[in-house]
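Chemist: My questions are about this predicted structure, shown below with the sequence.
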Amino acid sequence: MKKTTVLAIVSVLLFGQAFARTGDPGHYTFPLSEKVTRQKVTFKNRYGIKLTGDLYLPKNRGSEPLAALAISGPFGAVKEQSSGLYANAMAERGFITLAFDPSYTGESSGEPRNVASPDINTEDFSAAVDFLGIQPSVDRNRIGIIGICGFGGMALNAAAIDKRVTAVATTSMYDMSRVMAKGYYDKLTTEERTKMLEQMGDQRWKDADAGTTAPGPRILPEKLAGNEPQFVVDYFNYYRTPRGFHKNSPNSNGAWTATNALSFMNMPLLTYIKEIAPRPILLIAGEKAHSRYFTEDIYKMASGQKELAIIPNAVHVDLYDKVNIIPFDKMTSFFAQNLK
């Protein structure tokens, strides 16, 4: 892939376009299990931003407090998509689960809309732990987290700093600060990085003059041109089709503000990955995923109890919703063993 093409893809996928908070939040991209109930909840993070989530409860849970899981991701998705599907599946297996919209996206609050932050989005996981830990049905000493795609990196970042998190698992993990700062496969040159930062600096002048935050280009097009890389086609086939489309999802219906990448390009995630130990980590990636290298590199960096699971023939997006491929049984045994 030519360097200019890589730069263009990075710009489109990561910077995106602002998107008004509208749509039908009652639409889910997966059926609710007959074995669980789902209820809308809200809670605030440490910055006072109100987050909205769905709490999934096993119907036959008995009277004893249960282990719980906070779940979010992918980057640019909402709780009615992959994180809700995971929450639904893990609640079927006996966990209380919370799928939530990150700050500034979906039904969660925060202005401007559809901006991300390595710090605030890490804090969102800890806020979800706060919420779960005060529920009478939850054993606050048995809380884990699951991060999907870009929120896999946030989940690991949260586990490093939040010692209340007992175990952490990721699927199709992205390190968003690495990919924004260095491009895919770390191919972004210093000159290209400088140009991108200069463009965002110029955009800040325009935003300051206008008194509003401007959108960038769309993440995904209305139609494919036919010359896109396969992973872009895979994203399109999830987010832009009935399979995974949701009006509240930036990836389905727009995307990020034009200056969204700034803090990620200056503030690395996962600096303290080794401090998750001795708590266990489960890292899951598809064999054919374009993002596989993020997971494998984190596995090498992490210390203590860690497990790497590579799913045969799976691509990145397969682990969003293909329930016959997502290793829910492995995740169940991992959390059952480590949330004691």
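Modeler: Received it, and whenever you're ready, just let me know what you need.
Chemist: switch to C-alpha atoms for all contacts and neighbour counts from now on
Modeler: OK.
Chemist: Helices along the stretch 1-150 of the chain, start to end?
Modeler: 3-15, 82-92, 118-133, 150-161 (DSSP state H, counting those that start in this stretch).
Chemist: list the buried ones in the helix ranked longest in the chain?
Modeler: Across the chain, the helix with the greatest residue count (assigned by DSSP state H) is helix 190-210. Going by neighbour count (16 or more other CA atoms under 10 Å), the buried part of helix 190-210 is 192-193, 196-197, 200, 203-204, 207.
Chemist: what about the strands in this structure?
Modeler: For the chain, the strands defined by DSSP state E cover 36-44, 50-58, 66-72, 96-100, 138-148, 167-171, 281-286, 306-311.
Chemist: Glu296: neighbour count?
Modeler: Neighbour count for Glu296, taken as other CA atoms under 10 Å: 17.
Chemist: Now it. Nearest residue, chain neighbours left out?
Modeler: In space, and not counting its chain neighbours, Glu296 is closest to Leu308: 7.6 Å by CA to CA, 6 or more residues apart in numbering.
Chemist: Put this next to the previous one:
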Amino acid sequence: MTTITIDTTQTWDKGFPQSARVAHRKVTFPNRFGITLAADLYMPKAGNQLPVIAVSGPFGAVKEQSSGLYAQKMAEQGFLTIAFDPSFTGESSGFPRDIASPDINTEDFQAAVDFLTTQPNVDPDRIGIIGICGWGGMALNAAAIDTRIKATVTSTMYDMTRLNAFGYNDEMDADARYAMRESLNAQRTADYQNGTYAKAGGVVDPLPADAPQFIQDYHAYYKTPRGYHQRSVNSNQGWNMTSALSFANARLLQFTSEIRNAVLMVHGEKAHSLYFSQDAYKQLTGDNKELMLIPGASHTDLYDRVDVIPFEKMTAFFKKYLA
């Protein structure tokens, strides 16, 4: 299997302090689209035949942000974990840069599972995943297709296909979608003629005076020392503008009702995005599914606030279903 050689930063450049309780190293692995993914591996300093967890998200973040924090915290609880950069972003390969795809990004989770099954100190029958924000939707999609995933946690989930096709709170109608398609396909023409790829701009900065609270929350995370990272899509120039086309034309979560393994969905009670988790949860079946609401929490509180993120609940969930 071919893996493209990529350079990864070996120094600690995360947005959170390194834990002395776990070992850390960089790893790479290929997906089935020929893209090499870069990841941080966090390993308990003792133990064999360990349960494992792959983590990614938020949508537009890198492994040095929320996903790395989650992965390190779960490694402290005895799980071998990886936090990976999705295809075309961060330290992972793929060109053009900063694009996303519901199909390729679902495959990214499956490629992480491939990698984890081959590690000498893990139990390949005890694999879980965590998806944060837009990667919560990818995680559910992966759980629906990949029966090797025994337990799935979503945190502050977005369904990026629903958002791009219908807008926030499903306010976009067919005429608005057609206008969006016209605009983005015109952009494709311009990109090809220019030999470059226009970016959508990332999180707005500076903030307009009338910015909604959730935009203020995104700015407070991505554009300040709290969460900024030089490789983060959202912290900088944003996604390749035409990425929205594939998400508006394909749907995630079509087979979530067929997920037989365990799912824990976590969302902030005050999050603008709560309806994504509530509606996705309604489609799940079986007595091993749970929706946990965090009182008073916003969407981005679950990115990095260790006093809000329910790591104890997640630990108990994974220990139960990866036993």
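Modeler: Here it is on my side, so go on. These numbers were taken from a predicted model, which means no experiment stands behind them.
Chemist: Any idea what the TM-score is?
Modeler: After superposition, the two chains reach a TM-score (TM-score structural alignment, normalised by the length of the second structure) of 0.95; 316 aligned residues with a CA RMSD of 1.5 Å.
Chemist: that older thread, so which of the helices of the stretch 1-150 of the first structure is nearest Arg243 of the first structure?
Modeler: Nearest of the helices of the stretch 1-150 of the first structure to Arg243 of the first structure, taken as CA to CA: helix 82-92 at 10.9 Å.
Chemist: just the angle between that closest one and strand 96-100, please?
Modeler: 170 degrees (axes from the mean of the first three to the mean of the last three CA atoms, to 10 degrees).
Chemist: how much does helix 82-92 of the first structure stray from the second structure?
Modeler: Compared with the second structure after fitting, helix 82-92 of the first structure deviates on average by 0.3 Å (mean CA distance after the TM-score superposition for the first structure).
Chemist: Onto which residues of the second structure does that helix map?
Modeler: Helix 82-92 of the first structure lines up with residues 66-76 of the second structure when matched by TM-score structural alignment.
Chemist: Residues contacting the matching stretch, please?
Modeler: 14, 16, 19, 21-22, 40, 42-44, 53-58, 80-84, 132, 303-304, 311, 315 (CA atoms under 8 Å, 6 or more residues apart in numbering).
Chemist: Counting neighbours, what do you get for the corresponding residue of the second structure for Ser252 of the first structure?
Modeler: Under the alignment (TM-score structural alignment), Ser252 of the first structure pairs with Ser235 of the second structure. The tally of other residues near Ser235 of the second structure (other CA under 10 Å) stands at 25.
Chemist: who touches the closest residue to Ser235 of the second structure other than its chain neighbours in this structure?
Modeler: With CA to CA, 6+ apart as the criterion, Ser235 of the second structure has its nearest non-adjacent residue at 4.9 Å, and that residue is Tyr222. Counting by CA under 8 Å, 6+ apart, Tyr222 of the second structure makes contact with 203, 228-229, 234-235.
Chemist: Of the residues you listed, which are reproduced in the first structure?
Modeler: Retained contacts for the contacts of Tyr222 of the second structure in the first structure, judged by both residues aligned by TM-score structural alignment, their matches' CA atoms under 8 Å, are 228-229, 234-235.
Chemist: Export those to a markdown table and append columns for distance to Ser92 of the second structure.
Modeler: Formatted as a markdown table, those follow (distance: CA to CA, whole Å):
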| residue | distance to Ser92 of the second structure |
| --- | --- |
| Tyr228 | 18 |
| His229 | 15 |
| Asn234 | 16 |
| Ser235 | 17 |
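Chemist: No further queries at this time; thank you.
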